[in-house]
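1. Here is a sequence together with a model predicted from it:
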Amino acid sequence: MSLSDLTGRWKAFSYGFLDPSAKRELRRKMIKAVSVPGCQMPYASREVPIARGWGTGGLQVTLTLVKPSSTVKVIDQGADDSVNAASIRRFLSRVSGASETWDTLDATLIQSRHRIPEEKLSRDQILILQVPNPEPLRGVEPNMSTARQMHADADYGRMWLQLYEQMVRSGRVMLGASYPAMVNGRHVMTPSPIPRWDVKKLHMAEHLTILSAGREKRIFAVPPYTRVEPLVFDDVPYKVEDHAHLTCARSGVTGYFMNEIPQEDGSAGYEVSDSHFGIKAIDARDGGTPTVGQTWYRNGELA
């Protein structure tokens, strides 16, 4: 047997890589997810040319929604130029003919891992978040059948108990990323591994947010103008990361979510996590006239 015996003639694949049946199912599940905000919908996650755990869920949603007139932005922990983000963006462009961009304001589809851009999204944009673990109850109920029943009954007492125990033992809620939030007053969701800084950006936002977990085969959504309220006790306010006083060493912007960069002398430097927002700031500082959109935060406070 030779290699040629195992290969066939090249055949064109469906537009956007996924076959029509897969896209049809994903569209139906997205409609259901939008109709019941925050509720997880199962779907048959297909194979795509990246490994499970590297954004297959988000990629399948983007491939379903993309069209030749789309403009696609892909970010990985705020960066447009990371290997994962660049590879996914290039793949999307090649199989769909869509345009690529780094600018949040120009994009119609924004696929993201771990971050929501600092500039506000409009009603004409769709945010697609990659989710490694869509089940917020997994930490308190490992049996998924029981967890599904708890969601059906809106029984979130164990989750409240977990938050209370963390406060008693540590003096504060220890959850950083994936902070649980109540959507539309009914379903608790885990908003992907975005930091607490980004969770409030989903509350009454103009844009549609779709969250997809390819490995776990679950999809859920936050429609525009929907309440997204982090789980907090009445006498303990929700706190985001204390980055208001930090300044980006490259761009000079202050009051936005920063990445900590260890220095050779043991100290720490900081760099704004939204890389293209920092590029715009550098361009403006050097005399350019970039178009900068309205931001969710100003001086570390939600506007």
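-> Nice, thanks for sending it over.
2. Only C-alpha atoms from now on, for both contacts and neighbour counts.
-> Noted.
3. Show me where the stretch 1-150 of the chain has its strands.
-> Under the criterion DSSP state E, counting those that start in this stretch, the stretch 1-150 of the chain contains strands at 41-42, 71-76, 99-100, 109-113, 126-130.
4. and if you look at the stretch 201-303 of the chain?
-> Here the stretch 201-303 of the chain has its strands, by DSSP E, counting those that start in this stretch, at 208-213, 218-222, 228-230, 258-262, 268-272, 297-298, 301-302.
5. And those strands: which comes nearest G171?
-> G171 lies closest to strand 228-230 among the strands of the stretch 201-303 of the chain, at 18.0 Å (C-alpha to C-alpha).
6. residues of the closest one that come out buried?
-> Residues of strand 228-230 classed as buried by neighbour count (16 or more other C-alpha atoms under 10 Å): V228, E229, P230.
7. and it, what does it pack onto?
-> Helices and strands touching strand 228-230, by 3 or more C-alpha pairs under 8 Å, 6 or more residues apart in numbering; DSSP states H and E, are strand 181-183.
8. Below is structure B, check it against A:
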Amino acid sequence: MSLATLTRPWQAFSYGFLDASAKREMRRKMIKAVAVPGCQMPYASREVPIARGWGTGGLQATLTLVSPGAVVKVIDQGADDSVNAASNRRFLTRVSGARATLDTLEATLIQSRHRVPEERLRADQVLILQVPNPEPLRGVEPNMSRARQMHADADYGRLWLTLYEQIVRSGRVMQGASYPAMVNGRHVMTPSPIPRWDLPKLNMAEHLTILSAGREKRIFAVPPHTRVDPLVFDDVPYRVEDHAQLTCHRSGLTGFFMNEIPQDDGTARHEVSDSHLGVKAIDAAEIGETWYKGGEMQP
């Protein structure tokens, strides 16, 4: 046996970087995830040229769905210009030939870390959320075998107890990002570390949402027109972050989710988290229909 017999001649990468077998598996698991909304599907997470924990799951899902005619938008906590967003966007366009955009209305594939765009998504758009920890029961049941059995039995009593303890100790639910939600009345999911503000955007939405965790090798989905109900008690209503009265110091927008920017004098400025929405407002460009108006969720 020689080294030559153990190697293959150099070949170019498959279209979209991932090999055909990986894409077939991802597509099968996506179909299963759509068929059983909110239920986690395992998959063989492949190596991609970024470290695990930095969005490998979202990147694999996007590489599986991308095509030369796709228009790709990548955002990182609402920003299009972060290192993570710019690097992923550049990689996706190089390996697929797809066109990149910063405009939510133009995109057909939107890969996001920790935010849902403020402009409403259409039925012909797909939202792909990066998920670091897809298991909502991990905090109350570290044994994953038992957690799987709890999902099968729809046994979510410990999650309810956690929310109840927060109310007893603090007077309100303190869960911020990754707020647990019941999908289609059956499976509880953790919707990526998106803020509470974004969770109602997934409920009965027009678009398909794919949530993928590369490090944990799990994928799940929220199909269009599917109920996504945050876990709440009847006498304690669901509350989003209180940003309705905040104004973006750059764009003048009011009533959207804001980033707080501390100043040297101890005060703070606020800037709209959806960076390109702020750019549109500054440029007086057309802004599409938004989920929130004046801080109130629109039906």
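-> Received, thanks. From a predicted model like this one, the values you see are computed outputs, not experimental measurements.
9. TM-score of the superposition?
-> Structural agreement between the two chains, given as a TM-score (TM-score structural alignment, normalised by the length of the second structure), stands at 0.97; 292 aligned residues with a C-alpha RMSD of 1.0 Å.
10. Provide the aligned range in the second structure for stretch 265-275 of the first structure.
-> Using TM-score structural alignment, stretch 265-275 of the first structure lines up with residues 265-275 of the second structure.
11. What lies in contact with that stretch?
-> Contact with stretch 265-275 of the second structure is made by 77-80, 117-118, 246-251, 253, 256-263, 278, as judged by C-alpha atoms under 8 Å, 6 or more residues apart in numbering.
12. again, 6 Å this time
-> Contacting residues not belonging to stretch 265-275 of the second structure are listed as G78, A79, C248, H249, F257, M258, N259, E260, I261, P262 [C-alpha atoms under 6 Å, 6 or more residues apart in numbering].
13. Make JSON lines out of the buried residues of strand 228-230 of the first structure and add distance to L129 of the first structure.
-> Listed next are these as JSON lines, based on distance: C-alpha to C-alpha, whole Å:
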{"residue": "V228", "distance to L129 of the first structure": "15"}
{"residue": "E229", "distance to L129 of the first structure": "18"}
{"residue": "P230", "distance to L129 of the first structure": "18"}
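14. picking that back up, out of the contacts of stretch 265-275 of the second structure, which end up buried?
-> In these, burial by neighbour count holds for G78, A79, C248, F257, M258, N259, counting by 16+ other C-alpha under 10 Å.
15. Please identify the one among those residues that lies nearest to R146 of the second structure.
-> Of all those, R146 of the second structure sits closest to G78, with 35.3 Å by C-alpha to C-alpha.
16. Tell me the buried residues in stretch 56-65 of the first structure?
-> By 16+ other C-alpha under 10 Å, the buried positions in stretch 56-65 of the first structure come out as T56, G57, G58, L59, Q60, V61, T62, L63, T64.
17. quick one: which of these sit in helices?
-> Counting by DSSP state H, the buried residues of stretch 56-65 of the first structure place T56, G57, G58, L59, Q60, V61, T62, L63, T64 in helices.
18. okay, the contacts of stretch 265-275 of the second structure in CSV with distance to N88 of the second structure next?
-> Formatted as CSV, those follow (distance: C-alpha to C-alpha, whole Å):
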residue, distance to N88 of the second structure
G78, 14
A79, 13
C248, 27
H249, 29
F257, 24
M258, 24
N259, 23
E260, 25
I261, 26
P262, 29
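19. mind listing the helices in the second structure by residue range?
-> Taking DSSP H as the test, the helices found in the second structure are 3-6, 20-35, 56-65, 83-96, 144-152, 157-170, 275-283.
20. Give me whichever of these is most buried.
-> Comparing the helices of the second structure by mean neighbour count (mean count of other C-alpha atoms under 10 Å), helix 56-65 ranks first with a mean of 24.
21. Next, the mean deviation of that helix compared to the first structure.
-> Once fitted to the first structure, helix 56-65 of the second structure is off its aligned match by 0.2 Å on average (mean C-alpha distance after the TM-score superposition for the first structure).
22. and that helix, what does it pack onto?
-> Judged by 3 or more C-alpha pairs under 6 Å, 6 or more residues apart in numbering; DSSP states H and E, the packing partners of helix 56-65 of the second structure are strand 208-213.
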